[in-house]
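Enquirer: Based on what follows, work out the 3D shape:
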Amino acid sequence: MSMLRSLARRLGHEAWFAAAFRWLVPADRLVGRLTGGRVVALGLVPSLLLTTTGRRSGQPRETPLLALPDGDAFVVAGSNWGQQHQPAWALNLLANPAGTVTVGGRRIPVRGRRVTGAERDRLWAMLVAEWPAYQTYARRAAGRDIVVFRLEPA
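Expert: All right, here's what the predicted structure looks like:
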């Protein structure tokens, strides 16, 4: 698995890789749901399933995300693979910060808090260390602020 992880980290910078994985998100979501959150992102990176409330629909929306622990919370980035617009899950959290994460088979109620300043810089550095392609996504986003959230137990 470490060889696959290493390959994914190298290829993560490529535009075709991001485009391909954007299309695989529904399958990743299904695998995550079927495994109770034990396998997300093909097990290649630390991850979780985030359930938010749709800001327009009011319906639950589930998204697989790379996530890192920070104390008792989780850190996620709204990179959207470097696209020009914010991902829907990030807009949902901004509208309603209540959510649930499923990780390792456990469901945990959380509250998403957008981080800024020095705290964002620290957490962004952690995220980039885990997934270096985040730097590429930031360049591709061309001026769009990639939001970073700390998902804190509610």
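
Enquirer: hey, let's count contacts and neighbours off CA atoms from now on
Expert: Fine.

Enquirer: Now do the buried residues in the helix ranked longest in the chain.
Expert: Determined from DSSP state H, the single longest helix within the chain is helix 15-34. Neighbour-count burial for helix 15-34 flags 18, 25, 28-33 (criterion: 16 or more other Cα atoms under 10 Å).

Enquirer: Show me what that helix is packed up against.
Expert: The helices and strands touching helix 15-34, judged by 3 or more Cα pairs under 8 Å, 6 or more residues apart in numbering; DSSP states H and E, are strand 60-66.

Enquirer: Also this sequence, please, to line up against the first:
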Amino acid sequence: MSQATARQSDHGAVSRWMQHRMNARMGRKIRKGRGTFMGMDVLILHTVGRRSGQPRETPLAWFGDGEDAWLVVGSGGKADHPDWHLNLVGRPDAAAVELPGRDAVRVTPHVLTGAERERAWKEITAAQPRYGKYQSKSDREYPIVRLTPR
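Expert: Predicted structure coming up:
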């Protein structure tokens, strides 16, 4: 392995470690009833690894969609969709959300497309313009998923 490859591998391990630490810290805040980050409401998405079968928890910003639904955006710096999105689509029956200070609620995910996605994207970027900036720097279209209680 070259030194450059070793550094990239070490960087990836450090990044994953840091992400796990940050997710755990945010999870604790949400469970204590403090569910905001950078001016956005945050929930914990519960999924099951599509390959590992292991439970996963991911703090995500959410946007309201009607009386009883939450929208989440598959943004991120990678060229592919985030792992939580792949797990959610791969095992939709295992999905749940945890809102600040509340117990987890099982949800049904629905990936938005077409006019439905366009409407949601306009609302999301009006509420948080940074998502439009993130999207403009990516070669992939960020998925938007509506989560509704079962």
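
Enquirer: Got a TM-score for the pair?
Expert: After superposition, the two chains reach a TM-score (TM-score structural alignment, normalised by the length of structure 2) of 0.77; 132 aligned residues with a Cα RMSD of 2.3 Å.

Enquirer: coming back round to it: just the buried residues of helix 15-34 of structure 1 now: which is nearest residue 131 of structure 1?
Expert: Distances from residue 131 of structure 1 to those, taken as Cα to Cα, are shortest for residue 18 (12.7 Å).

Enquirer: those helices in structure 2, which residues are they?
Expert: Secondary structure of structure 2, counting by DSSP H: helices at 3-31, 83-90, 114-127, 130-136.

Enquirer: May I see those arranged in CSV, with distance to residue 97 of structure 2 as well?
Expert: Conversion of the helices of structure 2 to CSV gives the following (distance: least, Cα to Cα, whole Å):
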stretch, distance to residue 97 of structure 2
helix 3-31, 11
helix 83-90, 11
helix 114-127, 19
helix 130-136, 21
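
Enquirer: looking at these, which is buried most?
Expert: helix 83-90 (a mean of 19; mean count of other Cα atoms under 10 Å).

Enquirer: any idea what residue 54 of structure 1 aligns with in structure 2?
Expert: Matched to structure 2 by TM-score structural alignment, residue 54 of structure 1 sits across from residue 49.

Enquirer: And residue 125 of structure 1, by the same measure?
Expert: By TM-score structural alignment, residue 125 of structure 1 lines up with residue 122.

Enquirer: Kindly provide the distance from its match to residue 116 of structure 2.
Expert: Residue 122 of structure 2 sits 10 Å away from residue 116 of structure 2, taking Cα to Cα, to the nearest Å as the criterion.

Enquirer: and the residue positioned nearest the centre of structure 2, what does it touch?
Expert: Closest residue to the average C-alpha location of structure 2: residue 60 at 4.3 Å, with Cα atoms, centre = their mean. For residue 60 of structure 2, the contact set (Cα atoms under 8 Å, 6 or more residues apart in numbering) comprises 42-45, 72.

Enquirer: Please list which of those residues are preserved in structure 1.
Expert: Retained in structure 1 (both residues aligned by TM-score structural alignment, their matches' Cα atoms under 8 Å) from those: 42-45, 72.

Enquirer: What lines up with residue 84 of structure 1 in structure 2?
Expert: By TM-score structural alignment, residue 84 of structure 1 lines up with residue 79.

Enquirer: Grab the longest strand from structure 1 for me.
Expert: Secondary structure of structure 1 per DSSP state E: the longest strand is strand 106-114.
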